[in-house]
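> everything below, folded, please.
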Amino acid sequence: MLYILALLIGVIAGLRTMTAPAAIAWGAYLGWLPVAGTWASFMSHWAAVGIFTILAIAELVADQLPSTPSRKTPPQFGARIILGAFTGAVIGATGGATIGGLVAGVIGAVIGTLGGAAARSQLAAAFGKDQPAAFIEDAVAIICGLLIVAALR
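Now for the predicted structure:
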């Protein structure tokens, strides 16, 4: 089950890079994610919650700007893979499977990045503009990120 949740949080990182660590930090802070005693225990600190939440909000705003580059450009794709790996590893650490969680998170991030771009493109074509598709993707990333973390309780 941990590997599936690590894969899914990687998908969220592929959709919205900073939403995944924000969800993980909130889950750890609320005690839903048992990170105490692991290398990832810092994720339960209020500072981690604050930093990742601010970064997630900034990303949601920046994504609405027309100058924001494609998620498939190397820097953006790389960031999604790194954060997918990190958040997957945090989930894996709760069950002593950090490396497995990391790998699952990377796979999920690739799926989320490519699948999210394709889905958003289809939605934008259906709406005739990108903004409604972006808002839908935002909502999916936030809601699913919280559901994934809640499943760890």
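> from here on, contacts and neighbour counts on C-alpha atoms
Noted.
> at which residues are the helices of this structure located?
2-15, 19-29, 46-62, 74-93, 98-127, 131-150 (DSSP state H).
> and the longest one with helix 131-150, angle?
Here the directions of helix 98-127 and helix 131-150 differ by 150 degrees (axes from the mean of the first three to the mean of the last three C-alpha atoms, to 10 degrees).
> any buried residues in helix 98-127, and which?
98, 100-114, 116-117, 120-121, 123-124 (16 or more other C-alpha atoms under 10 Å).
> ok so, going back, got the helices of the chain as a markdown table, with distance to residue 38 columns?
Formatted as a markdown table, the helices of the chain follow (distance: least, C-alpha to C-alpha, whole Å):
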| stretch | distance to residue 38 |
| --- | --- |
| helix 2-15 | 15 |
| helix 19-29 | 12 |
| helix 46-62 | 15 |
| helix 74-93 | 6 |
| helix 98-127 | 10 |
| helix 131-150 | 17 |
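> the structure of the following sequence is requested for comparison with the preceding one:
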Amino acid sequence: MTHALVLLLALLIGVVAGLRAFAAPAAVAWAAMLDWIILDGTWAQWLAHPITVTVLTILAIGELVTDQLPKTPSRKTPMQFVPRLVSGGFAGAVIGTAWGYTFGGLGAGVVGAVLGTLGGYEARRRLVARNGGRDLPIALLEDGIAIGGGILVAWLTSVI
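Just a heads-up that it's a prediction; the model follows:
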């Protein structure tokens, strides 16, 4: 895979992390377990372990639930923003590692997380306003985009 494609996939998994922080690590863990991304002999090979995949999947599902709670703070607060950056950087580094671009993947993942966090916030804010202030349908749409996007990026690591 070319350097540009690896960085694009790392950027896109970062966008997923910006939407839902745990969706990106769960997606790359599933990709590793399914051998869509080969991490054998790397620092990230532990992601392919079924326990890791299970824990990250549970965390991702938990995040989908907590996002719907009225007291959940804005994703732009440091308490929510920083974990998205870490998650995006981590997931991007994992993708980069499979092709020898760990640090490039990390950087692209962080940039993607910034784009996903800020872009996702603005898109959701505007769509909720157009939807008469009803947040739940838009939040569920965003959940679907994050999950589907994570699966798509993970799958693309195996076919591109």
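> just so I know, which of the helices of structure 1 lies nearest residue 37 of structure 1?
Judged by C-alpha to C-alpha, the one of these that comes nearest to residue 37 of structure 1 is helix 74-93, at 9.7 Å.
> what span of structure 2 lines up against that closest one?
Under TM-score structural alignment, the counterpart of helix 74-93 of structure 1 in structure 2 spans residues 78-97.
> mean deviation, that stretch versus structure 1?
When structure 1 is overlaid, stretch 78-97 of structure 2 sits 0.4 Å from its aligned residues on average, using mean C-alpha distance after the TM-score superposition for structure 1.
> what's residue 127 of structure 2 aligned with over in structure 1?
Looks like residue 127 of structure 2 aligns to residue 123 there (TM-score structural alignment).
> residues near the nearest residue to its match once chain neighbours are set aside, how many?
Counting by C-alpha to C-alpha, 6 or more residues apart in numbering, residue 123 of structure 1 lies nearest to residue 133, which is 5.3 Å off, once chain neighbours are set aside. Other residues within reach of residue 133 of structure 1, judged by other C-alpha atoms under 10 Å, total 20.
> got a list of what the aligned partner of residue 133 of structure 1 in structure 2 touches?
Aligned counterpart of residue 133 of structure 1 in structure 2: residue 138 (TM-score structural alignment). By C-alpha atoms under 8 Å, 6 or more residues apart in numbering, the contact set of residue 138 of structure 2 is 124, 127, 128.
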